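S.K.: Sharing a model that was predicted from the sequence below.
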Amino acid sequence: PPSGRRMTLTRSSGITGQDGTYLAELLVQKGYAVHGLIRRATRSSENEVFLERLFVKARKIGLKFELHQGDITDAASLARLFRKTKPSEIYNLAAQSHVTRSFQNPELTTTVNALGVVNLLAVIKASALTNVRLYQASSSEMFGNSDTASQNELTPLAPVSPYAVAKAAAHWSVINARNAYGLYAISGISFNHESPRRGRGFVSKRISRAVAAIYHGEDTKLTLADLDSTRDWGHARDYVEAMWRALQQPEPSDYVFATGNSYKIRDFVERAFYCTGKNIEWKFEGEMECGVDEIGKVLVQIDPVLSASRPLQLRSLCGDASKAQRLLGWSARCSFNVRSPQPLHPSVLMIIQDLVDEMVTADIQSFADQKKSRL
């Protein structure tokens, strides 16, 4: 097993969220002791089940898996935890991760996403941990509406939301600490990555849950803010593998993680409904576009209130992960198939699983389980 203790630093979407649970599973599988930082308010029944299973698995094979209450915005609690656990690897997944919410509360977003990372770097610098390595979760949202067709590590940052501005500040703080103080601190710029464990506030999960609800007769329509924004979607399981690989390199460096393909939100919607045997066609009702099934029933609508919730829209993202492919031997294995004339990137030709199918199938099962529990 790897020597030393390993820690996953988390907040609201950390070890209790999508990336945190997959990362913790990966680290336990590789023989790591894992310590997670968690706020009391982040715990919920939806994500605790994965952590409980992992705790049992770690205990069976003699590994430590422990959660510690704390907050990345509290430097004193970080320092105490470092003294207690002596981590050699830190994966910071802590963030206020909802873009729309960042417009509503930019102060909180900046405190957590930017100043929290400044706290973390300061504590590492002041500690006696000479060999600690830090992974900072940066975001493709930092690129904004880039002029380039695809974005890599050298693409200028042009954030269009308080969330992205704060992430950019954290990203540059990591670079500055690395250059100024010689810290092994890196950032992984992850493009959109999804899974059945995705939080309900994200558009991918909004789509998959609505489609599953409609399938079970629990709902009648999917409402969205936009259909034509494009994103580069991959699977979170692949991306946490990239995080780990990046932190094993002899020299610290930043990386982009992406599939190299981007699709419109409407493509995601079509694929999700196709999983339940429905073909969506698009038409206009007045000035608003909507999606209908074969008999003309409206299943997808644009909600003007949702559309207005972001004063600035990020229209298109597509990542270039060639550096990660070259230096880490990493490429995304899972994407989703859509009816599109766009040729697939070579890395996606090795698809081992369909992302959207997995999400929709999981949500259909979740609704079925809820129905059984009500009987």
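M.R.: Arrived safely, thanks for sending.

S.K.: Only C-alpha atoms from now on, for both contacts and neighbour counts.
M.R.: Will do.

S.K.: And residue 285, how far from residue 267?
M.R.: 20 Å (Cα to Cα, to the nearest Å).

S.K.: between those two, who's got more neighbours?
M.R.: Taking neighbours as other Cα atoms under 10 Å, residue 285 and residue 267 compare with residue 267 leading, 19 against 10.

S.K.: Wait, a helix at the more buried one?
M.R.: Yes: assessed with DSSP: H, G, I helix; E, B strand; the rest coil, residue 267 lies in a helix.

S.K.: The spatially closest residue to residue 274 that is not a sequence neighbour: how many residues sit nearby?
M.R.: Spatial nearest neighbour of residue 274, chain neighbours left out: residue 280 (7.8 Å); criterion: Cα to Cα, 6 or more residues apart in numbering. When neighbours are defined as other Cα under 10 Å, residue 280 has 24 of them.

S.K.: you'd agree residue 280 is up against residue 292?
M.R.: Yes: if you go by Cα atoms under 8 Å, residue 280 and residue 292 touch, sitting 5.5 Å apart.

S.K.: Just to check, residue 109 is in contact with residue 102?
M.R.: Yes: with contact defined as Cα under 8 Å, residue 109 reaches residue 102; the gap is 5.7 Å.

S.K.: more crowded one of these two?
M.R.: Using other Cα under 10 Å as the criterion, residue 109 and residue 102 rank with residue 109 on top: 26 against 21.

S.K.: Check the gap between that one and residue 192 for me.
M.R.: The gap separating residue 109 from residue 192 is 19 Å, by Cα to Cα.

S.K.: same check, this time on residue 49
M.R.: 24 Å.

S.K.: More neighbours: the two, which one.
M.R.: A count of neighbours by other Cα under 10 Å puts residue 192 above the other of residue 49 and residue 192, at 23 against 13.

S.K.: Can you tell me the closest non-neighbouring residue to the more buried one?
M.R.: Residue 192 sits nearest to residue 233 (Cα to Cα, 6+ apart), 4.9 Å away.

S.K.: same thing with residue 337?
M.R.: Nearest residue to residue 337, sequence neighbours excluded (Cα to Cα, 6+ apart): residue 354, at 6.7 Å.

S.K.: Run a quick neighbour tally on that neighbour.
M.R.: 16.

S.K.: pretty sure it is touching residue 333, no?
M.R.: No: if you go by Cα under 8 Å, residue 354 and residue 333 don't touch, sitting 9.8 Å apart.

S.K.: Structure two is appended below for comparative analysis:
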Amino acid sequence: MKRALICGVSGQDGAYLAQLLLSKGYQVWGTSRDAQVSSFANLERLGIRQDVHVLSMAQSDFRSVLDTLTRSEPDEIYFLSGQTSVGLSFDQPAESIESITVGTLNLLEAVRFLNKKIRVYHASSSESFGDIKQGVGATELTPFRPRSPYGVAKASAHWLVANYREAYGLFCCNGILFNHESPLRPTRFVTRKIVSAACRIALGSPERLILGRLDISRDWGWAPEFVDAMWRMLTQDEPDDYIIATGSTHSLEEFVANVFRCLGLDHRDHVDSNAEFYRPTEILYSAANPEKANQILQWKASVSFEQMIENLVDAEKLTMSQGR
């Protein structure tokens, strides 16, 4: 039985990845900052909480990271933890950069110190690219030009992984995931904010949905199928970096319009754009070319933009009906 350690198991990707690995017969271990008080609500929601062994780990503390690896003895590590909000990184740049870069460094050093053949997946990010020229999707060779503290931190961590792979021979991969959504997204994420507000409005709430820029464009995918690509990276003969995305870009206004349309509403009657919600610097256009993953990993996104939004709306309606 293979043993996998998921750092950040309580998040959206961590929970879906745990579910996937359990279905493949893995023994799954997961970390959070304090496993004694964490609710692990996402694992509970997926019905797998009792199947995951949880440990406390402070990723900024090398000894804590080393102790976690020693106790869990993983064959594979999926490093998904650290600050995850682009917006929050503007308010807390030092914490964002430290939690992501130092945490990644500590993990890589711990794996090198143990001198075991542990395979490592690192959650890189499309935010590292910054703005992409319209009509040209980013590839694994596209230069990084991040436009947020979060993007800067992820770009730094990405190159740490690449350096440890080349300098020390570690089997470590960067998964450069573009935006991916699910019902497990926290409410601080704009996509969940939009879906939640639209569902309340459809039930009669008089509120208006206030957003920042509506002209930004992203490649949005369905998170439950993205985690399969993470696992596939660690099954390859050689470690490498891969872009994981749908290859299709849509504006935030398209996202909003589709959400309200699913509820029989016109978004223009309920949504306002306010400059107060603009970020200091913003990626206006993001696009991806996932051909490498399609060819080598045999992975391709199957859930369309429209179906993803229907899934999010249906899940939110169910959550509201159950009073969660």
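M.R.: Here it is on my side, so go on. None of the values given here were measured: they were computed from a predicted structure.

S.K.: Got a TM-score for the two of them?
M.R.: For this chain pair, the superposition-based TM-score is 0.95 by TM-score structural alignment, normalised by the length of structure 2; 322 aligned residues with a Cα RMSD of 1.6 Å.

S.K.: thinking again about what came up before, which one in structure 2 is aligned with the residue nearest to residue 192 of structure 1?
M.R.: Alignment note (TM-score structural alignment): residue 233 of structure 1 maps to residue 220 of structure 2.

S.K.: In terms of secondary structure, what does the helix or strand where residue 327 of structure 1 lies contact?
M.R.: Using DSSP states H and E, the element containing residue 327 of structure 1 is helix 322-328. For helix 322-328 of structure 1, the packing partners by 3 or more Cα pairs under 8 Å, 6 or more residues apart in numbering; DSSP states H and E come out as helix 236-247, strand 255-257.

S.K.: which of these sits most buried?
M.R.: strand 255-257 (a mean of 28; mean count of other Cα atoms under 10 Å).

S.K.: once aligned to structure 2, how far is that one on average?
M.R.: Aligned to structure 2 and superposed, strand 255-257 of structure 1 gives a mean residue distance of 0.3 Å (mean Cα distance after the TM-score superposition for structure 1).

S.K.: Give me the range in structure 2 that that strand lines up against.
M.R.: Using TM-score structural alignment, strand 255-257 of structure 1 corresponds to residues 242-244 of structure 2.

S.K.: which SS class is residue 211 of structure 1?
M.R.: helix.

S.K.: quick one: contacts for it?
M.R.: By Cα atoms under 8 Å, 6 or more residues apart in numbering, the residues touching residue 211 of structure 1 are 222, 272, 273, 276, 360.

S.K.: picking up where we left off before, find residues that contact each of residue 109 and residue 102 of structure 1.
M.R.: 96, 162, 163.

S.K.: Among the residues you listed, which ones are in helices?
M.R.: 162, 163 (DSSP state H).

S.K.: Which stretches in structure 2 count as helices?
M.R.: 12-23, 41-45, 62-72, 86-91, 93-97, 103-114, 149-168, 190-202, 223-233, 252-262, 291-292, 305-321.

S.K.: Residue 125 of structure 2: which of these is closest?
M.R.: Of all the helices of structure 2, helix 149-168 sits nearest to residue 125 of structure 2, with 6.3 Å by Cα to Cα.

S.K.: which residues in structure 1 does that closest one align to?
M.R.: Under TM-score structural alignment, the alignment places helix 149-168 of structure 2 onto residues 162-181 of structure 1.

S.K.: OK, contacts around residue 197 of structure 1?
M.R.: 17, 18, 47.

S.K.: most neighbours, which of those residues?
M.R.: For those, neighbours tallied by other Cα under 10 Å; top is residue 17, 25 neighbours.

S.K.: which residues touch the nearest residue to it once chain neighbours are set aside?
M.R.: Among residues not flanking residue 17 of structure 1 along the chain, residue 47 sits closest, at 6.4 Å (Cα to Cα, 6+ apart). By Cα under 8 Å, 6+ apart, residue 47 of structure 1 lies in contact with 16, 17, 21, 197.

S.K.: Looking at structure 2 now, which of those still hold up?
M.R.: Of the contacts of residue 47 of structure 1, the ones still in contact in structure 2 (both residues aligned by TM-score structural alignment, their matches' Cα atoms under 8 Å) are 16, 17, 21, 197.

S.K.: Which residue is the nearest non-sequential neighbour of the third one?
M.R.: The reference is to residue 21 of structure 1. With Cα to Cα, 6+ apart as the criterion, residue 21 of structure 1 has its nearest non-adjacent residue at 5.4 Å, and that residue is residue 15.

S.K.: Quickly note the distance from that neighbour to residue 138 of structure 1.
M.R.: As judged by Cα to Cα, residue 15 of structure 1 and residue 138 of structure 1 stand 16 Å apart.

S.K.: Which ChimeraX command selects the buried ones in the contacts of residue 211 of structure 1?
M.R.: Here is the ChimeraX command that selects the buried residues among those (16 or more other Cα atoms under 10 Å):
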select :222,272,273,276,360
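
S.K.: Looking at the contacts of residue 211 of structure 1, which is nearest residue 31 of structure 1?
M.R.: Closest to residue 31 of structure 1, out of all of these and judged by Cα to Cα, is residue 360, at 32.0 Å.

S.K.: Assess the claim that that closest one and residue 277 are in contact.
M.R.: No: judged on Cα under 8 Å, residue 360 of structure 1 makes no contact with residue 277 at a distance of 11.9 Å.
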